[in-house]
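Asks: Sequence plus predicted model, see below.
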Amino acid sequence: MLSQVARSASRATFRPLRTISYSSIRLSHSSPQDAPHLNFRSFVEALKKDGDIAEINTEKDPNLEVSAIIRRSNETDDKAPLFNNVKGAKNGLFRILGGPGALRDPAKGKYGRLARHLALPPDASMKQILDKMLSAKGAPAIPPREVATGPCKENIISGDDIDLTALPAPLIHQADGGKYIQTYGMHVLQSPDGKWTNWSIARAMVYDKRHLVGLVIPPQHIWQIQQMWKKEGKKEVPWALAFGVPPAAIMASSMPLPDGLTEAGYVGAMTGTPLDVVKCETNDLTVPANSEIVFEGTLSTEDYAPEGPFGEMHGYVFPGDAHMCPKYTVNTITHRNHAILPVSACGRLTDETHTLIGSLAAAEIRQLCIDAGLPVTDAFAPFESQVTWCALRIDTAALPALGLTPEGLRKRVGDLVFGHKAGYTYEV
């Protein structure tokens, strides 16, 4: 598998079929979209102003070297590394930002990067961050606004000019089954009836020149939508994968929101403004207009290939443990000039799998319990548990009025949480 996905980048180069100077087509309403929580490039600049970026201009190899530096940063709560000179990068594809949602020096605001995702002060607490993520619950959705074009259309590559094996996709862990280009991007899929557009994060690795293979398993929403299309007799599902999306959008993509809820509207309600989106070149899906990189194509319902292993959020890997997962076909790539690929190098504490997946699932569990009338006042996934535990704060004085014993409460919580996608990772 590694020999298939680790071919030399010198074998092929990308030739942009169309290059656009975005400066000549800037949108009249683009100003709000330039805020750091709504624009990944602005987010990077905000981290620079925070003194939270380590720019690395010497050439670094995506084969383990880049990820080793990211891991060092993650494990020491150091600055986020921005690799401006990745070995094998050509024609603007691509630079790499590591640890976009990891922790940082407590003196600079431990959760400052997450706060920057949501337009909160850099010294915001985790509770303030989770409260912000839940602030759109029950609020009217603010749908995205489709615009004619955007920065993600500055360069367009299609068809036979695409060679994913020529990209400097990182080999993150030595025992990984391939080069995982997708660790912090946002999959975009839509139900066959068009009523549900899902944004989600699910890992994917380079398989060959035109294909990725990625984890698509129940109860993921990406799996649910794939199965809907399969029941319709379709062999391919329209799909896009956007990297370097608005930080508020990637936060919502990490959250186990209810089935059928369109994340774009939730993000709009949470931020108070509609996101600008543009239509893909090859299908009717829309993606954030200021995305750094966009892959367009299809997700197969029947063509599967070995996926994995991958160094997991729990800090371990099972060498050679691969599973059959569906392929993605990439038909078009669009990207910004000097594009940046965000990368999460998961493993030991602390990285995005802990700060986002665990924390946001805990927030959803808290809301589930409150909506069910249970006396839960707070929830958090302790990082020390590799976010496999969720600790709940209980208003014990309210138990008698509810006719609940501690044992009865535990059962009610367990039945509720483990019947929901949010409980998939947890022991409560």
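Replies: Sure, I can see it.
Asks: Could you use CA atoms for every contact and neighbour count after this?
Replies: OK.
Asks: In terms of helix, strand or coil, where does Leu97 fall?
Replies: strand (DSSP: H, G, I helix; E, B strand; the rest coil).
Asks: isn't it right next to Phe83, touching?
Replies: Yes: the pair Leu97 / Phe83 is scored as a contact, 6.3 Å apart, by C-alpha atoms under 8 Å.
Asks: which residues of the stretch 301-428 of the chain fall in helices?
Replies: Along the stretch 301-428 of the chain, the stretches classed as helices by DSSP state H, counting those that start in this stretch are 352, 359-371, 399-402, 406-417.
Asks: Can you lay out the ones you listed as TSV showing mean neighbour count and distance to Ala148?
Replies: Putting these into TSV (neighbours: other C-alpha atoms under 10 Å; distance: least, C-alpha to C-alpha, whole Å) gives the following:
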stretch	mean neighbour count	distance to Ala148
helix 352	26	33
helix 359-371	23	33
helix 399-402	11	54
helix 406-417	14	42
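Asks: I'd like to know which of those helices is closest to Thr183.
Replies: Taking C-alpha to C-alpha, helix 352 is the member of those nearest to Thr183, at 9.5 Å.
Asks: got another, please set it beside the one above:
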Amino acid sequence: MHTVAYKDLREFIALVEEAGSLRRIAGASALHEIGAITEVAAGMPDPPALLFDKIPGFAHGFRVFSNATTSLQRAALALGFDAETTPLEALKAWKSRRNELKPIPPRVVKDAPFLEHTSWGADVDLRQYPAPHWHKLDGGPYIGSGSLIITRDPDSGWINAAIYRVQVHGHNKVTIQFDHTGRHGSMIARKYWEKGKSCPVAIVNGQDPALFIAGFEYLPAEQSEYDFAGSIKGFPIDVVDGPVTGLPIPAGAEIVLEGELLPLSMESLSEGPFGEFTGYYAADAKPAPVMVVQASYHRTDPILFGSPPLKPPRFHFGLPFRAATLWSGLEQLGVTDVTGVWQHVSQLMTVVSLKQRYAGHAKRAALIAAANSYMGRIVVVVDDDIDPSNLADVMWAVTTRAEPSEQVDIVRNAWSSALDPRIPLASKQVGLTSHSKMIIDACRPFDQLESYPKTTALSIKDAQATFAKWGRFLQK
């Protein structure tokens, strides 16, 4: 059975440091500086992971970890495989593994390190944790930019553990923002509220990267993120029953908050604004449900896991996991000879490469990709000699193979989100959050495959073989 090499966030950080990819930063302020350094580092050609310590105004040993999986190598490390290959081959390896994953249910244990330090009721003070004010125009400090929000469906008992943002409001209150009412966490909370009850919630700040990936995935309802993370790791996730809520909490967590999410009719607080993954503020502050924190727990010298949305192309992951899901979906729907799928600009642009077998082959793939590209406005289809992960290669195909008057199509009223900065506020307020998508067929015309001018460039296979033989002389 495949297994990853880490059990919790601390072991992952140790692996990152061993690989030479960790930078330790002392003395940076939680007010804007940690966020600014995180953004600058994420924009570097080989973005390092960051561990912030000695944060002014907070107890020594309280730390923040950011840019955990922003590089290809660390994203692959989180999945437990070697990334010493091309980006597309790494994604292909993940696609193959993902298709074969078997759920591994969590294992209940009796104790957890995060119970070393506990606060209850009136003693809870969230201000002890160095929650960063990530962007200058954010509405406040966010303890949850990469946090796992755990809820239980009151009808089926299904546990949902997904990523939602969490803003701190004073010593014992936070708000949870669910993005939209179709998210599983929101649907579960409303089931409690409709019965006149508060929703029990546990917030995990400092889970291991396999759980971060699982929480980021769009898993179907009733599927467990714990089972998915266990299948990534090759062994069960250890969980402990929360003392207040009884919810299963990862035993390896760093910081945990337990409490109740109140109905909006009972209490709300102004949440946001918050910088989004598009690189814009999508909305002003608005009312959000309040969680009253009844207990907080943390390990000795706790590490807050931060993964703030940043201006593209900076993204949470150096490997576009959802592109692998889309690639598998194309194959399952019978689109043959897909040689690669990639997403650029933080998933807002999807590229599909394929070997054309018939007229309309490229358009068929493009329409399916467009229908399943969340918020993406641009879908490009290229021939199999183009590496879809290489944006320069893709744009070469667009500028030399696509005739705009013949190979560009617009699909209207397609899947988007209120996070889209281009959708007018008035439309968002009435739930109109669709937009158009541009499809660019950057393939050689099917009837000209044989007669189209030959390229001077090495084939992908030849380029890889050349690098394998001579690459060590080209790198430092």
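Replies: Nice, I can see it. Only a predicted model underlies this, so the values are computations on that prediction, with no experimental measurement involved.
Asks: Do you know the score for how well these two fit?
Replies: Here the TM-score for the pair of chains, by TM-score structural alignment, normalised by the length of the first structure, is 0.79; 375 aligned residues with a C-alpha RMSD of 2.8 Å.
Asks: Next, format the helices of the stretch 301-428 of the first structure as JSON lines and append distance to Ala204 of the first structure.
Replies: Listed next are the helices of the stretch 301-428 of the first structure as JSON lines, based on distance: least, C-alpha to C-alpha, whole Å:
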{"stretch": "helix 352", "distance to Ala204 of the first structure": "16"}
{"stretch": "helix 359-371", "distance to Ala204 of the first structure": "21"}
{"stretch": "helix 399-402", "distance to Ala204 of the first structure": "45"}
{"stretch": "helix 406-417", "distance to Ala204 of the first structure": "28"}
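Asks: Quick one, which of those helices gets closest to Leu134 of the first structure.
Replies: Nearest of the helices of the stretch 301-428 of the first structure (C-alpha to C-alpha): helix 359-371, 7.1 Å.
Asks: Ala468 of the second structure - how many residues pack around it?
Replies: Using other C-alpha atoms under 10 Å, Ala468 of the second structure has 11 neighbouring residues.
Asks: List the buried residues in stretch 294-306 of the second structure.
Replies: Gln294, Ala295, Ser296, Tyr297, His298, Arg299, Pro302, Ile303, Leu304, Phe305, Gly306 (16 or more other C-alpha atoms under 10 Å).
Asks: Go ahead and confirm Pro140 of the first structure touches Val267.
Replies: No: applying C-alpha under 8 Å as the test, Pro140 of the first structure and Val267 come out as separate, 10.9 Å apart.
Asks: ok, those two, which is more surrounded?
Replies: Val267 (28 against 12).
Asks: Can you name the residues that contact the more buried one?
Replies: Ala136, Ile142, Ala248, Ala249, Ala252, Pro274, Leu275 (C-alpha atoms under 8 Å, 6 or more residues apart in numbering).
Asks: ok, now Gly306 of the second structure?
Replies: Residues in contact with Gly306 of the second structure (C-alpha under 8 Å, 6+ apart) are Val64, Phe65, Ser66, Asn67, Ile143, Gly144, Ser145, Gly146, Ser147.
Asks: Which parts of the stretch 101-250 of the second structure are strands?
Replies: 107-108, 117-120, 142-144, 148-152, 159-163, 165-168, 173-177, 199-205, 238-241, 248-250 (DSSP state E, counting those that start in this stretch).
Asks: Mind putting the ones you listed into TSV with mean neighbour count?
Replies: Shown next, in TSV, are these (neighbours: other C-alpha atoms under 10 Å):
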stretch	mean neighbour count
strand 107-108	16
strand 117-120	14
strand 142-144	27
strand 148-152	25
strand 159-163	25
strand 165-168	25
strand 173-177	23
strand 199-205	26
strand 238-241	20
strand 248-250	26
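Asks: Just send those strands back as JSON lines, with distance to Ala26 of the second structure too.
Replies: Shown next, in JSON lines, are the strands of the stretch 101-250 of the second structure (distance: least, C-alpha to C-alpha, whole Å):
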{"stretch": "strand 107-108", "distance to Ala26 of the second structure": "37"}
{"stretch": "strand 117-120", "distance to Ala26 of the second structure": "24"}
{"stretch": "strand 142-144", "distance to Ala26 of the second structure": "19"}
{"stretch": "strand 148-152", "distance to Ala26 of the second structure": "26"}
{"stretch": "strand 159-163", "distance to Ala26 of the second structure": "28"}
{"stretch": "strand 165-168", "distance to Ala26 of the second structure": "23"}
{"stretch": "strand 173-177", "distance to Ala26 of the second structure": "27"}
{"stretch": "strand 199-205", "distance to Ala26 of the second structure": "21"}
{"stretch": "strand 238-241", "distance to Ala26 of the second structure": "32"}
{"stretch": "strand 248-250", "distance to Ala26 of the second structure": "28"}
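Asks: So which of the ones you listed is nearest Gly340 of the second structure?
Replies: Once those are compared by C-alpha to C-alpha, strand 159-163 is nearest, at 27.5 Å.
Asks: Onto which residues of the first structure does that closest one map?
Replies: Alignment note (TM-score structural alignment): strand 159-163 of the second structure is matched to residues 197-201 of the first structure.
Asks: What are the contacting residues of that stretch?
Replies: For stretch 197-201 of the first structure, using C-alpha under 8 Å, 6+ apart, the contacting residues are 183-191, 221-222, 250, 252-254, 260-264.
Asks: repeat for stretch 374-384 of the second structure
Replies: 338-339, 347-356, 362-363, 365-366, 369-370, 388, 394, 397, 415-417, 420, 435-444.
Asks: rerun that using 7 Å as the cut-off
Replies: Residues outside stretch 374-384 of the second structure that contact it (C-alpha atoms under 7 Å, 6 or more residues apart in numbering): 339, 347-355, 362, 366, 370, 397, 415-417, 436-443.
Asks: try stretch 222-235 of the first structure
Replies: Gln190, Ser191, Pro192, Val216, Ile217, Val237, Ser300, Thr301, Glu302.
Asks: The closest residue to Arg348 of the first structure other than its chain neighbours: how many residues sit nearby?
Replies: Sequence neighbours aside, Gly315 is the residue nearest to Arg348 of the first structure in space, at 4.5 Å (criterion: C-alpha to C-alpha, 6 or more residues apart in numbering). Using other C-alpha under 10 Å, Gly315 of the first structure has 12 other residues around it.
Asks: Appreciated, that's everything.
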